[in-house]
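*Asks:* Here's a sequence, model it:
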Amino acid sequence: GQPARALEYYTQALDIRKKLAAADPSNAQAQRDLSLSYERLGDVTRQAGQPARALEYYTQCHEIRKKLAAADPSDAQAQRDLSLSYIRLGEVTRQLGQPARALEYYTQALDISKKLAAADPSDAQAQGDLSVSYIKLGDVTLQAGQPARALEYYTQALDIRKKLAAADPSNAQAQTDMVVSLYKLGLTNREMADYRAALMRFKDGLVVLAKLREAGRLQGTFAEWPAIIGNDIATCELLLKLSPGLLEDPAWPLLWGWPRF
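*Replies:* Next comes the predicted model:
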């Protein structure tokens, strides 16, 4: 809640870590710590609405992580760090209105995540990272006007998240991650005018949320999701009831006073 103060602390930490890394360039931990400082500065400046400045920090972080990952390809942590830096570069370039560049970064993150997940299929974190890469690719392709391609990515993310949620039913994060995938699929189905599929996705997500709420584990912004998804369900049900002729009329949303979907 105090970005200016956080920026000050992260800058001080950066100054210290720069000196430590310079004192022993061969120390991988010192280099990783330095990359984390750049990453934190990128996070706080991006949240403060300064994406161009954040890009500079993320790029510096990324350059360090590329070297660390190349120095020891068998180091899973170094590879994961590199994947996460690609994700952040993708996020900030999307924010800067460069979706094609973001797509490249997300694809590189996906390549690394696939290898890490394949190396240890039982590693829930690696599987979760892989699902995030698919979600990001879905987001950017949907933004680029390719809903069918986005649907494929979101479906791959959902397949992973279903398994993670089933493996640990008590993990609320795994359950809400699955709901996010279902919701994104529902919105994409709706954009493609597949209202029955959208309705199914929304209802599946609502069932998961209802169970979490009943168990007292639906917290934060997700506490508002049942109402949001409920509205989406009502919209899809109404769309299914409307006659095909009305749906083909480009003016039909205006007749009801609704925005176009």
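
*Asks:* from here on, contacts and neighbour counts on C-alpha atoms
*Replies:* Will do.

*Asks:* How much space separates residue 168 from residue 162?
*Replies:* As judged by C-alpha to C-alpha, to the nearest Å, residue 168 and residue 162 stand 10 Å apart.

*Asks:* between these two, who's got more neighbours?
*Replies:* residue 162 (17 against 13; other C-alpha atoms under 10 Å).

*Asks:* residue contacts, the more buried one?
*Replies:* Contacts for residue 162 were tallied using C-alpha atoms under 8 Å, 6 or more residues apart in numbering; they are residue 178.

*Asks:* in the helix or strand harbouring it, what counts as buried?
*Replies:* When elements are assigned from DSSP states H and E, residue 162 belongs to helix 147-167. Along helix 147-167, these residues count as buried under the neighbour rule (16 or more other C-alpha atoms under 10 Å): 147-148, 150-158, 160-162, 164-165.

*Asks:* The structure of the following sequence is requested for comparison with the preceding one:
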Amino acid sequence: MSYEKVGDVLVAQGDLAGALKAFRDGLEIAEDLSRADPGNAGWRRDLSVSFNKVGDVLVAQGDLAAALKAFRDGLAIAEDLSRADPGNAGWRRDLSVSYDRVGDVLVAQGDFAGALKAFRDGLKIAEDLPRADPGNAGWRRDVAVSHAKIANALTTSGDVAGARRALRSGCDILASLVQSHPDWAEWKRDLAWFDAQLAALDNPGGG
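*Replies:* Model (predicted):
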């Protein structure tokens, strides 16, 4: 069993310290492989994933500064991969997700301006992907998720009007997905979440 799989199991068991050690052991191997063959894009991606795994555990442990460094290390690799092969949709999606991870930590640290920049950088990429493949419903959902993250940062920073616009953008995407895939319960739940968030902004007192 790989270090990554061991780490995933330990996370599920609540053993964050053990998971972090497993992920860091895997990270060392990924770094060695990438150094030995820096032109191997697959190994470079594995290294980026390892940084993200480490970062996720550090977030769960509350070590936001170390988590941010790990996520930014992963982001730098994702940027390199996407720059080297801009037509690779998988690399582009990885990059968008990396921006989201950085943004999530910055929100937790109270850096809303930095978080919004990260989320908006991720949104630009997320919006490009379905333009190239309009039938990919998963990528359209990714765009809605990006809008949700932007809305959360704007709400927390006090920009209610901006948050409402972002939520409506995400809501429109989910409504379209539900209309075209009425049997997908997950997207119905997503749409209900957006509706609830909009209702909460329109009626902050709950009365």
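
*Asks:* care to give me the TM-score?
*Replies:* The TM-score (TM-score structural alignment, normalised by the length of the second structure) is 0.95; 207 aligned residues with a C-alpha RMSD of 1.5 Å.

*Asks:* still on that earlier bit, specify, as a residue range, where the helix or strand following the helix holding residue 162 of the first structure falls in the second structure.
*Replies:* As assigned by DSSP H and E, the chain's next helix or strand after helix 147-167 of the first structure is helix 172-191. Using TM-score structural alignment, helix 172-191 of the first structure lines up with residues 137-156 of the second structure.

*Asks:* average gap between that stretch and the first structure?
*Replies:* Its aligned residues in the first structure lie a mean 0.8 Å from stretch 137-156 of the second structure after superposition (mean C-alpha distance after the TM-score superposition for the first structure).

*Asks:* What are the contacting residues of that stretch?
*Replies:* Stretch 137-156 of the second structure is contacted from outside by 100, 104, 107, 112, 115-116, 119-120, 122-123, 126-127, 129-130, 134, 160, 162-167, 169-171, 173-174, 177, 194, using C-alpha under 8 Å, 6+ apart.

*Asks:* Was I right to think residue 43 of the second structure contacts residue 30?
*Replies:* Yes: counting by C-alpha atoms under 8 Å, residue 30 is a contact partner of residue 43 of the second structure at 6.8 Å.

*Asks:* Next up, identify which helix or strand the corresponding residue of the first structure for residue 65 of the second structure is on.
*Replies:* Residue 65 of the second structure maps onto residue 100 in the first structure, with residues paired by TM-score structural alignment. Here residue 100 of the first structure sits within helix 99-119, counting by DSSP H and E.

*Asks:* Nearest residue to the corresponding residue of the first structure for residue 75 of the second structure in space, please, no chain neighbours.
*Replies:* Aligning on TM-score structural alignment places residue 75 of the second structure opposite residue 110 in the first structure. Counting by C-alpha to C-alpha, 6 or more residues apart in numbering, the nearest residue to residue 110 of the first structure once its immediate chain neighbours are dropped is residue 133, at 5.2 Å.

*Asks:* correct me, but that neighbour touches residue 87?
*Replies:* Yes: in this structure, residue 133 of the first structure is within contact of residue 87 by C-alpha under 8 Å, at 7.5 Å.

*Asks:* the more surrounded of the two?
*Replies:* Taking neighbours as other C-alpha under 10 Å, residue 133 of the first structure and residue 87 compare with residue 133 leading, 29 against 24.

*Asks:* what about the counterpart of residue 210 of the first structure in the second structure, distance to residue 147 of the second structure?
*Replies:* Residue pairing (TM-score structural alignment): residue 210 of the first structure is matched to residue 175 of the second structure. Relative to residue 147 of the second structure, residue 175 of the second structure is positioned 14 Å away (C-alpha to C-alpha).

*Asks:* count of residues packed around residue 224 of the first structure?
*Replies:* As a burial measure, residue 224 of the first structure scores 11 neighbours (other C-alpha under 10 Å).

*Asks:* picking up where we left off before, which of the buried residues of helix 147-167 of the first structure sits closest to residue 252 of the first structure?
*Replies:* Checking the buried residues of helix 147-167 of the first structure against residue 252 of the first structure with C-alpha to C-alpha, the nearest one is residue 147 at 22.1 Å.

*Asks:* Skip the chain neighbours and tell me the closest residue to residue 226 of the first structure.
*Replies:* Using C-alpha to C-alpha, 6+ apart, the closest residue to residue 226 of the first structure is residue 206 (6.1 Å).

*Asks:* The one you found: what's it in contact with?
*Replies:* Counting by C-alpha under 8 Å, 6+ apart, residue 206 of the first structure has contacts 179, 226, 229-230.

*Asks:* and if you look at residue 134 of the second structure?
*Replies:* Counting by C-alpha under 8 Å, 6+ apart, residue 134 of the second structure touches residue 140.

*Asks:* now swap in residue 105 of the second structure and tell me
*Replies:* Residues counted as contacts of residue 105 of the second structure (C-alpha under 8 Å, 6+ apart) are 59, 64, 67-68, 115.

*Asks:* which residue lines up with residue 198 of the second structure in the first structure?
*Replies:* The equivalent of residue 198 of the second structure in the first structure is residue 233 (alignment by TM-score structural alignment).

*Asks:* right, I mislabeled it, should have said residue 119 of the second structure
*Replies:* Match for residue 119 of the second structure (TM-score structural alignment): residue 154.

*Asks:* That match against residue 133, yeah?
*Replies:* No: at 9.8 Å, residue 154 of the first structure and residue 133 do not qualify as touching, with contact defined as C-alpha under 8 Å.

*Asks:* Alignment lookup: residue 19 of the second structure to the first structure.
*Replies:* Checking TM-score structural alignment: residue 19 of the second structure goes with residue 54.
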